[in-house]
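1. Got a predicted model here, sequence first, then my questions.
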Amino acid sequence: MAAKDSSVSPASHVAIIMDGNGRWAKSRGKPRLYGHKMGARRVREVVEACPDHGVRYLTLYAFSTENWKRAPAEVAGLMALFRQFIRAEMADLVRDGVRVRFIGDRRPLNSKLRRLMGELEQATARNDTLHLTVALNYGARDELARAAARMAADVAAGEICADTVDADSLRPYLDTADLPDPDLVIRTSGETRISNFLLWQAAYSEFEFTPVYWPDFGRSELGSILENFGTRERRFGAVLT
């Protein structure tokens, strides 16, 4: 067995599946939307903690393409919460040097929300302290289908040759084309699946499944997980000697 590398660098890119808001609220006799509101508060704490741990990229799974199946009232409440969060946090995100991007299919989203998303991206475009990516109406299979369709259109237009298509060729068509792959994917709430999140990008990511519900997840939980990450060997298919 290879010895541990004492010079292991911290996780540069952390991706989080923020799960457990509804169950957290239910355990307290509260409606699910209350759990989502409390979970939104944790986003600020985690965003502030990341630079202290050497994390330069943070990707958060906020709303999946499958989440439309939830009760209409919950979906409407979530969309309102997203709008409120952007309005409330924009000035602080600009001040703190956080660059915000959104990935996913924006077309089904409310026009007011789309406008606010664009305003936040533009307002933070020059920031570089932390790159925050929010996956909103995102699903990895949907992302790959959209990427393949765009690539097929370029093949049909003669801009690329089908015979030269490989894994590297597809990357520029992904929603995350300008981002490094995540070093670490965290899921809260005790579930041990990735639920259609960054399937392509997480091919060689490390995973951490914590029983802590997202509204209880904060700076200390993130720090403990990152400390554990620093002890892992990442082989990327190779054999370390």
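-> Received it, and whenever you're ready, just let me know what you need.

2. For the rest of this, base every contact and every neighbour count on C-alpha atoms.
-> Noted.

3. All the strands of the protein, in order from the start?
-> Using DSSP state E, the strands of the chain run over 13-17, 57-64, 98-103, 130-138, 184-187, 206-209.

4. In a markdown table: these, plus distance to residue 171 and mean neighbour count.
-> Output for the strands of the chain, formatted as a markdown table (distance: least, CA to CA, whole Å; neighbours: other CA atoms under 10 Å):
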| stretch | distance to residue 171 | mean neighbour count |
| --- | --- | --- |
| strand 13-17 | 17 | 24 |
| strand 57-64 | 17 | 22 |
| strand 98-103 | 14 | 22 |
| strand 130-138 | 17 | 22 |
| strand 184-187 | 19 | 22 |
| strand 206-209 | 20 | 18 |
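
5. Residue 123 is nearest to which of these?
-> strand 98-103 (8.4 Å; CA to CA).

6. How about residues contacting that closest one?
-> 93, 117, 120-121, 124-138, 175-176 (CA atoms under 8 Å, 6 or more residues apart in numbering).

7. can you give me the angle that strand makes with strand 57-64?
-> Relative orientation of strand 98-103 and strand 57-64, computed by axes from the mean of the first three to the mean of the last three CA atoms, to 10 degrees: 40 degrees.

8. Comparison target, given below:
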Amino acid sequence: MSDSVSSSSKVESKSSYDRRIQEELKKSGEIPKHIAIIMDGNGRWAKKRGLPRVAGHREGVKSVRDVVEACAQLGVKYLTLFAFSTENWKRPKHEIDTLMKLLIKTLRTETDKLHKNDIKLMAIGDIESLPVEVQRELKEAIEKTKNNKRMVLNLALSYSGRWEIIEAVKGIARDVKSGKIKVEEINDSLFASYLKTAGIPEPDLLIRTSGEFRISNFLLWQIAYTELYICDCLWPDFRRKHLYEAIRDYQKRERRFGMTSEQIKKKSFNGNA
């Protein structure tokens, strides 16, 4: 009985500590509206432990679950996860097949939890290139959560930034040819409306795990002014405490968008006046 009470107290203490950290973050600065994450290091995590690569991917699902929950609690409105790139199709067939099975299983087990927590699921990428069963599970999950408002969880699947930009160019070319738009009307905002992320604000913060200093063809248009945070932690080891560290670092930065510090301060002053 005493062991049970002691265990319960520890859980409550941990939960209370986490809530305190979240409240501190909310008070200390701006919480990013949109966070994007390149989830890297699953294979290396498994290799370090003498395990098959898929073991890293399975463990990585736990990281996704924890980060999604923490972001929703913090008030993050959009979370985009780079789950499977166009380049990942070059991997061994066995690994790809296992990854697709894991994706199906995860969608089946996590969709109800997302729905219960008022989280909307979306996906960007060449979805038609995914196995039919994956497409079906994804479509059902998206349909079930489509009216949820708390946060958008956006999965980048069979995705590449260059592919997305080319698709946007094709769409604009078709509409120019048909007379729907004029060449003179093409600008940043119109181009963005042809991207797969249309309607989603550009990321405020991009996190990459595993210590690699690369963008890896992810959201190339959208991250023009995004703050980058490189974490040495491999994705399967990444948990909410690492997310909090990234947000703390983000809050210390001054986002100038091409302006000077003085202009930013003046704009902020006028906005608060």
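-> Yes, it's here. Note that this is a predicted model, so its numbers are computed, not measured.

9. thinking again about what came up before, now tabulate the strands of the first structure in a markdown table and tack on distance to residue 73 of the first structure.
-> Putting the strands of the first structure into a markdown table (distance: least, CA to CA, whole Å) gives the following:
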| stretch | distance to residue 73 of the first structure |
| --- | --- |
| strand 13-17 | 22 |
| strand 57-64 | 15 |
| strand 98-103 | 23 |
| strand 130-138 | 17 |
| strand 184-187 | 25 |
| strand 206-209 | 29 |
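
10. now for the ones you listed, which one comes closest to residue 113 of the first structure?
-> strand 130-138 (10.7 Å).

11. How about residues contacting the closest one?
-> The contact list for strand 130-138 of the first structure, computed with CA under 8 Å, 6+ apart, reads 47, 50-51, 55-65, 67, 97-106, 109, 197.

12. If we use 7 Å, what do you get?
-> 51, 56-65, 97-106 (CA atoms under 7 Å, 6 or more residues apart in numbering).

13. Let me know which of the strands of the first structure is the nearest to residue 37 of the first structure.
-> strand 57-64 (12.3 Å).

14. corresponding residues in the second structure for that closest one?
-> Using TM-score structural alignment, strand 57-64 of the first structure lines up with residues 78-85 of the second structure.

15. what's the mean deviation for the matching stretch versus the first structure?
-> The superposed stretch 78-85 of the second structure is, by mean CA distance after the TM-score superposition for the first structure, a mean 0.3 Å from where its aligned residues fall in the first structure.

16. I'd like to know which of the strands of the first structure is closest to residue 33 of the first structure.
-> Across those, closest to residue 33 of the first structure is strand 57-64 (CA to CA), at 13.5 Å.

17. Show me what that closest one packs onto, helices and strands only.
-> Contacts defined by 3 or more CA pairs under 7 Å, 6 or more residues apart in numbering; DSSP states H and E place strand 57-64 of the first structure against strand 13-17, strand 130-138.

18. so can I have CSV of the ones you listed showing distance to residue 215 of the first structure?
-> Converted to CSV, these look like this (distance: least, CA to CA, whole Å):
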stretch, distance to residue 215 of the first structure
strand 13-17, 12
strand 130-138, 17
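
19. which residues in the first structure form helices?
-> Here the first structure has its helices, by DSSP state H, at 21-26, 32-49, 72-95, 111-123, 140-156, 167-170, 219-229.

20. Let me have those helices in a markdown table, extended by distance to residue 7 of the first structure and mean neighbour count.
-> Output for the helices of the first structure, formatted as a markdown table (distance: least, CA to CA, whole Å; neighbours: other CA under 10 Å):
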| stretch | distance to residue 7 of the first structure | mean neighbour count |
| --- | --- | --- |
| helix 21-26 | 36 | 20 |
| helix 32-49 | 22 | 18 |
| helix 72-95 | 32 | 15 |
| helix 111-123 | 35 | 16 |
| helix 140-156 | 33 | 16 |
| helix 167-170 | 29 | 11 |
| helix 219-229 | 12 | 15 |
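
21. how about those in JSON lines, adding distance to residue 209 of the first structure?
-> Listed next are those as JSON lines, based on distance: least, CA to CA, whole Å:
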{"stretch": "helix 21-26", "distance to residue 209 of the first structure": "16"}
{"stretch": "helix 32-49", "distance to residue 209 of the first structure": "17"}
{"stretch": "helix 72-95", "distance to residue 209 of the first structure": "24"}
{"stretch": "helix 111-123", "distance to residue 209 of the first structure": "29"}
{"stretch": "helix 140-156", "distance to residue 209 of the first structure": "19"}
{"stretch": "helix 167-170", "distance to residue 209 of the first structure": "28"}
{"stretch": "helix 219-229", "distance to residue 209 of the first structure": "10"}
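
22. Out of these, flag the one nearest residue 9 of the first structure.
-> The nearest among those, by CA to CA, is helix 219-229 at 9.5 Å.

23. can you give me the angle that closest one makes with helix 32-49?
-> 60 degrees.

24. for the second structure, which residue is closest to the average position?
-> In the second structure, the centroid-proximal residue (CA atoms, centre = their mean) is residue 80; its distance is 2.2 Å.

25. Looks like that residue contacts residue 38 (just checking).
-> No - using CA atoms under 7 Å, residue 80 of the second structure is not in contact with residue 38, being 8.8 Å away.

26. if you skip the residues just before and after it, what's nearest to residue 49 of the first structure?
-> Spatially, and ignoring its direct neighbours in sequence, residue 49 of the first structure is nearest to residue 219 (5.8 Å; CA to CA, 6 or more residues apart in numbering).
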